[in-house]
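Peer 1: After the sequence you'll find the predicted model.
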Amino acid sequence: MMHFKSVRQCQRFVSTQGQIANLFLLHRKHLSAADHRKLRFHAIATWRQITMSINA
């Protein structure tokens, strides 16, 4: 929290970061390598789609 100007700014970052992290954080111990690659590809494609719509 020391790097944020205010509690509100910190809360905004943390709430957004949590949603984004859910796209990328996977429990690999429950997945095969092939399944992990498929899910990673899908997460990255979703992220690109979201960022393209924001930039448009």
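Peer 2: Good, I have the coordinates.

Peer 1: going forward, measure contacts between C-alpha atoms and count neighbours the same way
Peer 2: Will do.

Peer 1: any idea how far the residue nearest to the spatial centre of the chain lies from Gln49?
Peer 2: In the chain, the centroid-proximal residue (Cα atoms, centre = their mean) is Ile20; its distance is 2.3 Å. Using Cα to Cα, to the nearest Å, one obtains 13 Å as the distance from Ile20 to Gln49.

Peer 1: another structure for you, compare them:
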Amino acid sequence: MMRFKSARQCQCFASTQGQIAKLLHLHRKHLTAADHRKLRASAVNTWREIALSTVL
């Protein structure tokens, strides 16, 4: 596991990671396989849009 140089760096990572996890992690027990695939595809597309917007 990566070590953080400061508490601030750790907090920044944790807050960002939490938002990403909410976007990508779905509760499969409440979904059919087809619905899960659609939602995963949507989440990945949203993540790509966000990642590309921060690079430019």
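Peer 2: Perfect, thanks for sending it. This one's a predicted model, so the numbers in the text were calculated from it and none came from an experiment.

Peer 1: TM-score for this pair?
Peer 2: In this superposition the chains share a TM-score of 0.90, using TM-score structural alignment, normalised by the length of structure 1; 55 aligned residues with a Cα RMSD of 1.2 Å.

Peer 1: next SSE after the helix or strand hosting the residue nearest to the centre of structure 1?
Peer 2: According to DSSP states H and E, Ile20 of structure 1 maps onto helix 7-24. Next along the chain after helix 7-24 of structure 1, taking DSSP H and E as the criterion, comes helix 33-55.

Peer 1: what's Ala14 of structure 2 in contact with, if anything?
Peer 2: Under the criterion of Cα atoms under 8 Å, 6 or more residues apart in numbering, Ala14 of structure 2 has no neighbours.

Peer 1: I meant to write Lys22 of structure 2 there.
Peer 2: For Lys22 of structure 2, the contact set (Cα under 8 Å, 6+ apart) is empty.

Peer 1: Which residue in structure 1 aligns with it?
Peer 2: Counting by TM-score structural alignment, Lys22 of structure 2 corresponds to Asn22 in structure 1.

Peer 1: circling back to that earlier point, the residue nearest to the centre of structure 1 and Ala33 of structure 1: what is the separation?
Peer 2: 22 Å.

Peer 1: can you check Lys5 of structure 1 too?
Peer 2: 41 Å.
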